[in-house]
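J.: okay, predicted coordinates and the sequence, questions at the end:
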Amino acid sequence: MTDTIDRTPVPAGAALRRSSAIEVHRLTTFIGAELRNVSLADAANDPAVFAQIRDLLLRHKVLFFRDQDISRADHVKLAERFGPLEDHPVAGSDPEHPGLVRIYKDLDSRPEHYENAFHCDATWREAPPMGSVLRCVEGPAVGGDTIWVDMVEAYRRLPEHIKVQIAGLRARHSIEATFGAAMPIEKRLALKETFPDAEHPVVRTHPETGEKVLFVNAFTTHFTNFHTPENVRYGFDYTPGGSELLSYLIRQASVPEYQVRWRWTKNSFAIWDNRCTQHYAVQDYWPDVRKMERAGIVGDKTF
């Protein structure tokens, strides 16, 4: 397959170190592009370069970069151009750079499965993250890829009668039922008290593009307004009917036509729009080491 190249012009005065234009190599029909001839250190410090990247992110939903040996300070600065950063209550952060979450899987880490499910980051928050800037610090020779999914396209291709059925539905998203499930009950309940289940529309409207997004994922536990006379004839419709519909919707992230897959190398980066994508970190590399650092950007309430 030949890459599609979009040589996006950069405004005058942009301090690119390698070229006067960003090369945009689309990776699939719907989602994902690798950007070349651009430095993320420049994007962190030059508003014109950053503006180009932000526009391309809205267009392609996830952007990829290789060979970006930048400082942690520039990593954080780049992410902060999108908005304030947020920490994670379970994953650890870099002590010198609050908001830079360390996702380190090494020989001291027990095998776990929080990542190998299609999910949209932190939808258990009332205002889920806007997006993330993720760097590969160290990776296995083979494996450890990440898959991203275009949930705009997933919604667009739903059957029309399903779109009608889910138009007004809302759903709960839980950290207790996911990260908390492996904790002792006291810690799990304390986690839920700090982060009560959030409720979001099943179909979200992207705040910048206006696109409709299918907004359920591995953090979603159940619909909150499914049990109505229109949907439930008898009591047994409530749980099977709602849970089977939710399962069907969550499975849409598994459709290959909506996906892009990225092979990590040292100092490669991904920037993604968390409002309209899901992702899946493939855990096929243990006991090899995989160390990632992620700056998550505070988002808005869903509507």
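T.: Now that the structure is in, tell me what you want to look at.
J.: only C-alpha atoms for contact and neighbour calcs from this point on.
T.: Fine.
J.: show me what the helix or strand residue 249 falls within is packed against.
T.: In this structure, residue 249 is located in helix 238-251 according to DSSP states H and E. Applying 3 or more CA pairs under 8 Å, 6 or more residues apart in numbering; DSSP states H and E, one finds that helix 238-251 contacts strand 220-223.
J.: check which helices and strands the strand it packs on sits against.
T.: Against strand 220-223 (3+ CA pairs under 8 Å, 6+ apart) you get strand 170-173, helix 238-251.
J.: next secondary structure element downstream of the shortest one?
T.: It stands for strand 170-173. With secondary structure assigned by DSSP H and E, strand 170-173 is succeeded by helix 185-194.
J.: other SSEs contacting whichever helix or strand comes after the helix holding residue 249?
T.: Under the assignment DSSP H and E, the closest C-terminal helix or strand after helix 238-251 is strand 259-262. Helices and strands touching strand 259-262, by 3+ CA pairs under 8 Å, 6+ apart, are strand 146-150.
J.: what is the neighbour count of residue 62?
T.: 26 (other CA atoms under 10 Å).
J.: wait, residue 240
T.: 11.
J.: before we move on, what about residue 194?
T.: For residue 194, using other CA under 10 Å, the count is 9.
J.: so what's residue 36 up against?
T.: 22-25, 65-66 (CA atoms under 8 Å, 6 or more residues apart in numbering).
J.: apologies, that question was intended for residue 74.
T.: 40-41, 44-45.
J.: please, which helix or strand holds residue 165?
T.: helix 160-166.
J.: ok, residue 152 next?
T.: helix 151-156.
J.: list the buried residues for that helix?
T.: Using 16 or more other CA atoms under 10 Å as the test for burial, helix 151-156 gives 151-155.
J.: closest one to residue 136 out of these, please.
T.: residue 151 (24.4 Å; CA to CA).
J.: these two touch, right, the closest one and residue 214?
T.: Yes. Applying CA atoms under 8 Å, one finds residue 151 in contact with residue 214, separated by 5.5 Å.
J.: returning to that earlier point: packing partners of the helix holding residue 152?
T.: In terms of contacts (3+ CA pairs under 8 Å, 6+ apart), helix 151-156 is packed against strand 212-214, strand 277-281.
J.: take this one as well and set it beside the first:
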Amino acid sequence: MHDSWLSVLKDDLVTNEFLGLKRFLKGEKELGKKVYPPEGDIYSWSRYTPVGSVKVVILGQDPYHGANQAHGLSFSVRPPTRAPPSLKNMYIALKKDYPDFTPPAGGLGLLTPWAERGVLLLNACLTVRASEPNSHANRGWEKLTQKVIDVVAARKGVVFLAWGKPAEKRVAKVDKRKHAVLLAAHPSPLSASRGFFDCGHFRKANEWLVERYGEDAEINWSLAVTVVQKKPVAKRKVEEVEAEEVGDDERELLETGNREVSRVKKKSRARDSLGEVFDEDEEAAMIEATIAAEVSLGS
């Protein structure tokens, strides 16, 4: 959990009710039950959207209960999983509000860009048993996530997007003079036709933020991936020379360069082992840049 959230929720994390929830989750693990999202992602909403950055809150109910879906942000799924039906309907509503909105390529549904821009994507329940929706409901998560809502509501004005009756109940006590509370049907295929598509919530949220805080406060709802074109890196040509034609100074410089190449390759291999991937051009560019910088410093 992000430090900013831990500081305001710490007392709730040591209550008997929450400790009971932890025991329940431990029991699920001991029974061999598959639980989503992965343990490291349960509080990812807090890391993507620290307390002070919240501008909009989108409330969900239960994490997705299929493999490679839930990762701690309501409505969001990781690639290569395609956007579930509710998220697809959110894209339709967004397109109505902003005609230039384009859903992610490949039908994907990763919403981390929204979270990083101040959209708190919070589920009422933070875990679920695989293939068993609502299996972790009423175990203690709801009290903690209600506290999250209360913490946000106690701070500066934000926009709450509450879709469906369960979400509406969660924001019932939010001060509507201080915050914008926008209610609509849930985007699920079972209910979206009852007013969700035309609710206009994405545009209304931005209009309220701009009116309250100025032009820079609006949310960029785009999910387009920005591709940065890399400039080609010219590879340094090293001429082969006879050993006797190389002076002591030149030999020392070449040997230094060779050591640097070896050292940087070791660095790149270490980074690869941590999950980063370098292609041959990137590795060559990194080696060349390192040698050039250190030779420059030594000259």
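T.: Arrived safely, thanks for sending. All figures in this text were calculated on a predicted structure; none of them were measured in a lab.
J.: TM-score for the pair, please.
T.: The TM-score (TM-score structural alignment, normalised by the length of the second structure) is 0.24; 115 aligned residues with a CA RMSD of 5.9 Å.
J.: in three-state terms, label residue 104 of the first structure for me.
T.: Put simply, residue 104 of the first structure is strand when judged by DSSP: H, G, I helix; E, B strand; the rest coil.
J.: same question, residue 211 of the second structure
T.: With three-state DSSP as the criterion, residue 211 of the second structure reads helix.
J.: any idea how far it is from residue 204 of the second structure?
T.: Going from residue 211 of the second structure to residue 204 of the second structure by CA to CA, to the nearest Å gives 11 Å.
J.: who's more crowded, these two?
T.: residue 204 (15 against 11).
J.: C-terminal to the helix or strand containing residue 25 of the first structure, what's the next element?
T.: Element membership of residue 25 of the first structure [criterion: DSSP H and E] is strand 21-26. As assigned by DSSP H and E, the chain's next helix or strand after strand 21-26 of the first structure is strand 33-36.
J.: secondary structure class for the residue nearest to residue 44 of the first structure when sequence neighbours are not counted?
T.: Leaving aside its sequence neighbours, residue 44 of the first structure sits nearest to residue 78 (CA to CA, 6 or more residues apart in numbering; 4.0 Å). With three-state DSSP as the basis, residue 78 of the first structure sits in helix.
J.: number of nearby residues for residue 78 of the first structure?
T.: 21.
J.: is it true that residue 261 of the first structure touches residue 148?
T.: Yes. Using CA under 8 Å, residue 261 of the first structure is in contact with residue 148, at 6.5 Å.
J.: out of the two, which sits in the busier spot?
T.: Ranked by neighbour count (other CA under 10 Å), residue 261 of the first structure and residue 148 place residue 148 first, with 24 against 19.
J.: what distance do you get for the more buried one to residue 260 of the first structure?
T.: From residue 148 of the first structure over to residue 260 of the first structure (counting by CA to CA), the distance is 5 Å.
J.: residues in contact with residue 9 of the second structure?
T.: By CA under 8 Å, 6+ apart, the neighbours of residue 9 of the second structure are 147-148.
J.: do that again at 7 Å, thanks
T.: Going by CA atoms under 7 Å, 6 or more residues apart in numbering, residue 9 of the second structure touches no other residue.
J.: could you pull out the buried residues of the host helix or strand of it?
T.: Counting by DSSP H and E, the element that carries residue 9 of the second structure is helix 3-9. Under the neighbour-count criterion of 16+ other CA under 10 Å, helix 3-9 of the second structure has 5, 9 buried.
J.: next secondary structure after it?
T.: helix 16-30.
J.: in terms of secondary structure, what does the top helix by length along the second structure contact?
T.: Counting by DSSP state H, the longest helix found in the second structure is helix 248-273. Secondary-structure packing of helix 248-273 of the second structure (3 or more CA pairs under 7 Å, 6 or more residues apart in numbering; DSSP states H and E): helix 280-298.
J.: so which elements touch the helix it packs on?
T.: For helix 280-298 of the second structure, the packing partners by 3+ CA pairs under 7 Å, 6+ apart are helix 248-273.
J.: mind listing what's buried in the helix it packs on?
T.: For helix 248-273 of the second structure, by 16+ other CA under 10 Å, it's 257, 260-261, 264-265, 268.
J.: need the residues you listed in a markdown table with distance to residue 184 of the second structure, can you?
T.: Output for the buried residues of helix 248-273 of the second structure, formatted as a markdown table (distance: CA to CA, whole Å):
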| residue | distance to residue 184 of the second structure |
| --- | --- |
| 257 | 64 |
| 260 | 61 |
| 261 | 60 |
| 264 | 55 |
| 265 | 55 |
| 268 | 51 |
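J.: got the contact list for residue 75 of the first structure?
T.: With CA under 7 Å, 6+ apart, residue 75 of the first structure has no contacts at all.
J.: quick check, it in a helix?
T.: Yes. Residue 75 of the first structure forms part of a helix when assessed by three-state DSSP.
J.: winner for burial among the helices and strands packed on strand 220-223 of the first structure?
T.: strand 170-173 (a mean of 21; mean count of other CA atoms under 10 Å).
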